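Chemist: okay, predicted coordinates and the sequence, questions at the end:
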Amino acid sequence: MLKQTPLYNLHLELDAKMVPFAGYLMPLHYGKGTLHEHLHCRSHAGFFDISHMGQCLILGGDAIHELGKLIPSDISGLKSGGQKYTVLTNDDGGIMDDIVITRIDTGLMIVVNAACKDKDFKHLYNHLGGRCCFNELSSQALLALQGPAAASVIDKFSPQAAELSFMQACGTYINGIKCNISRSGYTGEDGFEISVGRHYAEQLACLLLAEDEVEPVGLAARDTLRLEAGLCLYGHELSESISPVEAGLQWLIKKTDVDFPGAYKILAQLERGPEKIRVGLLIDSKIPVREGSIICNSEGIAVGYVTSGSFSPSLGQPIAMALLDPFIVESRSPLHAMVRDHRITVTVTPLPFIPHRYRR
């Protein structure tokens, strides 16, 4: 049985095409279509329902120390209201999930991916339950407002939240509705994520959507936005068999106190280099190169595969991310992908495709 977020009825009223996603019925796009939604988010502000994602609390004085044993990042210096993007790793150095941690006065708040939340919560509870208090926040919804107009919209309701910098959070009120707001998101744009009680989610959503600059955005545009921003997606660039180094996330790995799951493999890759690395690809064709497409060198030998691929509305051409042999990337050898009967030239390009516009 597919679940529904608190905004399900509102999505139907907004002419959303609903599809199954991570066990939920979610809006793929609305009446104006994916292209319009994508470009509106880049130029104005997009509203996203991300209530399918998991939220939890780890409470207690040992929360930071205990969670620190499960992740490759250093969170010891995280101050109240500060956020950290990181990953949960398995014993083989693979990625169980990518998560966002927020320091609160009583411990930590964590947001995890919808498709991973059951295994994540079980993993966290099993490793932390005896020393910290673990609470799933099933009564909370999660909304996002992303785009260059997001800050001016939020400022009308909470000047305190509008003053946050990227990866900072605060508790505040919007029209009397208690919520936690972070200056974060997954589009590459400046924006905010808002955790609010499920019973107030529709009221808050309608309040934001009533603003002239704000329009709803579905899953399809959410994906093309994050792809343009060169951001990883679990199940694509991240998985139980892909390490943080291979995914290009070596910047989040701490340099000391390296006792975390899979550290032996991850540290070895940092020292000697990984067997594959994540790269961006520009596609020399009008035909998108989709996930799973094999990338070959000039001799037709497979050197990697596409993890995400789509048409970029901002660039007006297909783009992709792929995991490739590092030697091939360094050699700048000609590469191509086979899509049906078409041999399509692809060119490695720096990530992100579109510059990030976070408020630092």
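Modeler: Okay, I see it. Numbers count the residues shown, from 1 in each chain.

Chemist: all contacts plus neighbour counts: C-alpha atoms, from now on.
Modeler: Noted.

Chemist: so where do the helices sit in the stretch 51-200 of the chain?
Modeler: 63-68, 117-128, 150-157, 159-162 (DSSP state H, counting those that start in this stretch).

Chemist: out of those helices, the one nearest A302 is which?
Modeler: Ranking these by proximity to A302 (C-alpha to C-alpha) places helix 117-128 first, at 33.4 Å.

Chemist: flag every buried residue along that closest one.
Modeler: 117, 120-121, 124-125, 128 (16 or more other C-alpha atoms under 10 Å).

Chemist: what do you get for stretch 316-323?
Modeler: Quick answer for stretch 316-323 (16+ other C-alpha under 10 Å): 317-323.

Chemist: go on, stretch 327-339?
Modeler: By neighbour count with 16+ other C-alpha under 10 Å, stretch 327-339 contains the buried residues 328-329, 335-337.

Chemist: closest one of those to L78?
Modeler: Of all the buried residues of stretch 327-339, V329 has the smallest distance to L78: 35.6 Å, by C-alpha to C-alpha.

Chemist: for the closest residue to that closest one other than its chain neighbours, what is the enclosing helix or strand?
Modeler: Once flanking residues are discounted, V329 sits nearest to V348: 7.2 Å by C-alpha to C-alpha, 6 or more residues apart in numbering. Per DSSP states H and E: V348 is located in strand 342-349.

Chemist: next: L12.
Modeler: Going by DSSP H and E, L12 is in helix 8-13.

Chemist: and here is the other one:
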Amino acid sequence: MAESDSALLETPLASLHRELGGRMVPFAGYAMPVQYPAGIMQEHLHCRAAASLFDVSHMGQAELVGEGAAKALEALTPADVQGLKPGRQRYGLLMTMAGGIFDDFMVANLGDRLFLVVNASRKEQDLALIGAALPAGVSLRPLPDRALIALQGPQAVASIATLAPGIADLSFMGIGAFEIAGVPAIVSRSGYTGEDGVEISVPAESAEKFARALLALPGVQPAGLGARDSLRLEAGLCLYGNDIDETTSPVEANLVWTIGKRRRTEWNFAGAERVRQELDTGARRLRVGIRPEGRQPARGHTEVHAGGQKVGEVTSGGFGPSVNGPVAMGYVAREHAADGTPLDLMVRGKPLAARVAPLPFTPHRYAR
């Protein structure tokens, strides 16, 4: 059932999106711009070439405060949170007791507190899950009064550094507090496009002024959800609810790298038993990249066949503007997961030839 416009929440930048010609659509309970007049293809390619501004204020932001906050969070995630140094951020997975992925999230050490960013579609559930796991003396503070803006692309950091030079000194996954255009901001050198760039948390009441200051920088253009999705797909990055969910494990999802080295000796996080077993014996299925032959894309839920049998399913698929062809990700049975393995994608009842392809489809260009 379609969500009515009246029932949708709005981010602090909603009026700016409309002013810029953004086409608003329902997403995770919010009215969000899917594209601007330039169109998804141009927005995507501009991000790969220059700098694009994305509104990601629908995401959930929160702080964990108190002695033992990092240890408490480790009960829910295989990430090494206690080993996270001040001024550093990490990508992690929240886990179910059965070993599925409850959500993916970012956690940063701001010195006196942990800063969390979780997915829009899961934020209420995530904060409830985390809150229930906290011991006395550790508190979770949701931050609903903050906006989140991503500036992504090879020129993003150079552009914003004209307003706050210290940002250029951050390395990939570095985070710090800055004043930018008169607005206090928490800036992390991270993003979900495969490009270099930053994500910036600012007070909601200053968000529009702040976004206008960034859009006034040379080379910066707005981009919507459409380009954000095609960029992250080319970069081989998972979208929660499509590529990962409570049925998928970190091993199946090829996210084993998120499990800290120390955590693999302790096995004291939710779902550890399934993760340990799959690391020992191999997962039944694996997330892979898929390149369809020809020009026709295969969308999510397309069946993947091999030898006339169903061996998996596409979870994300579309046209990759940077690779100038269709790209997809999905899960296939382990014996069909090697790069180059031929597959058939069942598009409108007809087999479309494809092959397993290495991820990412477009090289990551993070500031290592």
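Modeler: Noted; the coordinates are in hand. Here the structure is a predicted model, which is why all the values come from computation and not from measurement.

Chemist: what residue of the second structure matches up with the residue nearest to V329 of the first structure?
Modeler: Aligned by TM-score structural alignment, V348 of the first structure pairs with V356 of the second structure.

Chemist: how about the first structure, which residue sits the furthest from its center?
Modeler: If you look at how far each residue of the first structure sits from its centre, by C-alpha atoms, centre = their mean, the farthest one is E299, at 35.8 Å.

Chemist: where's it, which helix or strand?
Modeler: Here E299 of the first structure is assigned to no helix or strand, by DSSP H and E.

Chemist: kindly report the same for the one 5 residues further on.
Modeler: Counting by DSSP H and E, the element that carries G304 of the first structure is strand 302-312.

Chemist: helices or strands next to that strand in the packing?
Modeler: With contacts taken as 3 or more C-alpha pairs under 8 Å, 6 or more residues apart in numbering; DSSP states H and E, strand 302-312 of the first structure sits against helix 219-228, strand 294-296, strand 317-324.

Chemist: quick one: the ones you listed as TSV, columns for distance to E240 of the first structure too.
Modeler: Formatted as TSV, these follow (distance: least, C-alpha to C-alpha, whole Å):
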stretch	distance to E240 of the first structure
helix 219-228	20
strand 294-296	20
strand 317-324	15
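
Chemist: which of these sits closest to N90 of the first structure?
Modeler: Among these, strand 317-324 comes nearest to N90 of the first structure, with 19.8 Å by C-alpha to C-alpha.

Chemist: residues in the second structure aligned with that closest one?
Modeler: So strand 317-324 of the first structure is aligned with residues 325-332, judged by TM-score structural alignment.

Chemist: then stretch 140-155 of the first structure?
Modeler: The counterpart of stretch 140-155 of the first structure in the second structure, using TM-score structural alignment, spans residues 146-161.

Chemist: name the residues of the matching stretch that are buried.
Modeler: Using 16+ other C-alpha under 10 Å as the test for burial, stretch 146-161 of the second structure gives 146-160.

Chemist: surely L108 of the first structure touches I58?
Modeler: Yes: with contact defined as C-alpha atoms under 8 Å, L108 of the first structure counts as touching I58 (5.1 Å).

Chemist: the more surrounded of the two?
Modeler: The neighbour comparison of L108 of the first structure against I58 (other C-alpha atoms under 10 Å) goes to I58, with 27 against 23.

Chemist: what's the match for that one in the second structure?
Modeler: So, by TM-score structural alignment, I58 of the first structure is matched to L64.

Chemist: now do S195 of the first structure
Modeler: In the second structure, S195 of the first structure lands on S201 (TM-score structural alignment).

Chemist: same thing with T307 of the first structure?
Modeler: Under the alignment (TM-score structural alignment), T307 of the first structure pairs with T315 of the second structure.

Chemist: got a list of what that match touches?
Modeler: Residues in contact with T315 of the second structure (C-alpha atoms under 8 Å, 6 or more residues apart in numbering) are 242-243, 299-302, 328-331.

Chemist: switch those residues over to TSV; also include distance to V107 of the second structure.
Modeler: Formatted as TSV, the contacts of T315 of the second structure follow (distance: C-alpha to C-alpha, whole Å):
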residue	distance to V107 of the second structure
N242	22
D243	21
R299	31
G300	29
H301	31
T302	33
A328	28
M329	26
G330	26
Y331	27
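
Chemist: which of the buried residues of stretch 146-161 of the second structure sit farthest apart?
Modeler: With C-alpha to C-alpha as the measure, no two of these lie farther apart than R146 and P154, at 26.0 Å.
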